[in-house]
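> prediction below, plus the sequence it came from.
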Amino acid sequence: MSWKAIDALDDARDATTSLLLPFDAGRWARLAFIALFIGGLGGSGGAGSNTGTTAPTGGGSTDIPTDSLPGFVTPENVFAAVIALVAVGIVLWLVWMFVGSVMQFVLVDAVVTKDVHIRKPFRERFWLGVRLFGFQAGLFVAVLAVILLPVAAVLLGSVAVTPAVGLLAIPLVFLAIALLFVVAIVMQLTTDFVVPTMIAEDRALLSSWGRVVPVFRAELSEFGLYVIVRFILGILASIAVGIAALLALLVVAIPFAIVGGGAFLALDAANVALFSTAGLVVFGALGVLFVLAAIAVGAVVQMPVVTYFRYYSLFLLGSADDSLDLVSQFRSDDDSSAPEGPTPA
């Protein structure tokens, strides 16, 4: 017995190879930019280790001399800056999520046509992205409300904290975990199958869900296997991407370490404090450049994986329903040749 969810793996591999090879820097850069918003930043957790330079060594003090700080650095200004940064961070996160919603459609257009562009398909798919973002945001708010409602009831005093309430919290925790798991599957199915359906039949999001649900029911075992395979491959790919990104970052960090060391020696020779305005500007600029380099490296490393998974879902969807097959011309079944790669842009 042949499983469509397994056969689609080989088709996705062939299609991904034909899209990415022969190597074209412009195409890779555009795909990496798209993948940046879709795949997330797997290596961002490593940035926290750079803040550990104040750990005590020996018995020395870790306090920063306040007389070396600029005059505008006061507790009030620091608090205001933290609040402002949090607000800006939330806004940037929402913008990032919205752009990522539109990029889901841009990626489908790119892998289907093998003509990778960003601006034109972004404009064309803008309102589809708005609908996807609204759906994701609404689902997120609903789940958050369900999870936080019992917590709010306790904190606001509506429910007294008793041993019975404490015991009730245990199944609620497991219920919340199960709810998050279901929501994660719904979100995955939405981006993998509903988004292509919206493009294939020019439907709204909820209408597209209504369109693919019968397909899911008819091929329940195939899509169930897809969820399992996609989950396992996602874990393995995350590990591989993380290792590759870490190795690449080590190489990228070498010139920054050299420049940073030279800047430190230059400031020390000029009797300029490290936490002076000049020092903060120099090392702040280096830090920003390194973060941008890390983001670029992460995007390039994860791009082939993001592309492969999108092809995987498209090939399975097309196998389950011919009218939703956006990649029929790329199939290698029946001894047909593998898809030819695009001409360099």
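Yes, it's here. Keep in mind that what you see is a predicted model, and the values were worked out from it rather than measured. Residues are numbered from 1 along each chain as shown.
> switch to C-alpha atoms for all contacts and neighbour counts from now on
Noted.
> just checking, what packs against the helix or strand where Asp11 lies?
In this structure, Asp11 sits in helix 4-20 according to DSSP states H and E. Packing partners of helix 4-20 (3 or more CA pairs under 8 Å, 6 or more residues apart in numbering; DSSP states H and E): helix 220-269, helix 277-320.
> next up, a second structure to put side by side with the first:
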Amino acid sequence: MTNDFYAFGAIDAAISRTKSLLWPFNAGVWLRLAVIALFIGGVGGFNPFSYNFGGADDFDQATVPGDLGLSDPTILLIIGAVLLLALLFLYLGSVFQFVFVDCLSSGEISLSRTFGMRTGKGLRLFLFQALLILLLIAAMAFLVVLFVLPAAAVGNASILVGLIVLIPAILLLALVFGTIFLFTTDFVVPVMVADDCGVIAGWKKVWSFLVADLKNAAVYLVTRFVLGIVVGIAMFILVLLVLLIVGIPLGGIALLAMAFVGDAAPALFILLLVVGMLIAIPLLLLVQVPFVTFFRYYALLVLREFSPEHDLLAVPEA
């Protein structure tokens, strides 16, 4: 019965291909895939500036821009630079989506081999996803205006009713847009590579074979979601292990040192925090490599079942 569904039959094959690519261990392959994982997956967010080195009054005084000697134009310039870097990072992530497909389809793990020829497609994907994000934000804002603001005008009890209606609506909206993002990454990107087309043309082809086989499309979506939960739990455990391996020695050093440095404790904390992040982030990226590789192989294997003409895994396993 499981062989009737593409999503089930591709799991073992994706595991096998992932093992063939990553084992025996090759440092160069793992490091290059870790760079790709950085751009297309990320390592999660952590705000090192959330630590408070003093009381509330000290914190407020320390964070007033005027006291830091920053003018309003300077603050705006910093914000603009951060936003520009974030957009650049997202754009590079879009390009590396195609580079990743090229690596797995050819069996040659290289960051530069096809990067230049994928910048145009990466830009199209970036703009498409940016448009989706703006539409999602606009839709959520519309739901808030539709359900919460009228209720707020009536009274507190009505606000609660509005939130009860709003939360399921937002979850449904997130599910719809999440599905679009998923199919875009898993199927549209490789279709764009195979057919040398744009995002819209790629989506038309993906839409045609998904609609023609709704049963397998639904099973893939559910299976992908369940696999994401399972992998998320495994990743959470591995991340905790990495943080413990890195954090316990540094924490011990910090406790010993802070007993002697006195007023220099905040500076020492920042130094150890930076050192810990420099060690932990590469390790966390390497931890992601097998999972990111598996999911991309898995999507490509399911894609060729939906549409054999878009089989990009012609290269056999190593």
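It's in. Source: prediction; values computed, not measured.
> quick one, which of the helices and strands packed on helix 4-20 of the first structure is nearest to Gly129 of the first structure?
Ranking those by proximity to Gly129 of the first structure (CA to CA) places helix 277-320 first, at 16.6 Å.
> give me the mean distance between the helix holding Asp11 of the first structure and the second structure.
Superposing on the second structure and averaging over aligned pairs (mean CA distance after the TM-score superposition for the first structure), helix 4-20 of the first structure comes out at 0.8 Å.
> same check, this time on stretch 102-110 of the first structure
Averaged out, stretch 102-110 of the first structure is 1.1 Å away (mean CA distance after the TM-score superposition for the first structure).
> returning to what we had before: what range in the second structure matches the helix holding Asp11 of the first structure?
Aligned by TM-score structural alignment, helix 4-20 of the first structure falls on residues 6-22 of the second structure.
> can you give the contact residues for that stretch?
Here stretch 6-22 of the second structure makes contact (CA atoms under 8 Å, 6 or more residues apart in numbering) with 2-3, 29-30, 107, 216, 219-220, 223-224, 290, 293-295, 297-298, 301-302, 305-306, 317-318.
> buried ones in it?
Neighbour counts over stretch 6-22 of the second structure (16 or more other CA atoms under 10 Å) mark 6-11, 13-15, 17-19, 21-22 as buried.
> on that earlier part again, the contacts of stretch 6-22 of the second structure, buried ones only, as a PyMOL selection?
Of those, the buried ones go into a single PyMOL selection, burial set by 16+ other CA under 10 Å:
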select buried, resi 29+30+107+216+220+224+290+293+294+295+297+298+301+302+305+306
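> and Leu238 of the second structure, what's its match in the first structure?
So Leu238 of the second structure corresponds to Ala244, using TM-score structural alignment.
> any idea how far Ser208 of the first structure is from the nearest residue to its match once chain neighbours are set aside?
Excluding the flanking residues, the one nearest Ala244 of the first structure by CA to CA, 6 or more residues apart in numbering is Val301, at 7.0 Å. Val301 of the first structure is 32 Å from Ser208 of the first structure, where distance means CA to CA, to the nearest Å.
> same deal with Leu289 of the first structure?
42 Å.
> repeat for Asn50 of the first structure
For Asn50 of the first structure, the distance to Ser208 of the first structure - CA to CA - is 45 Å.
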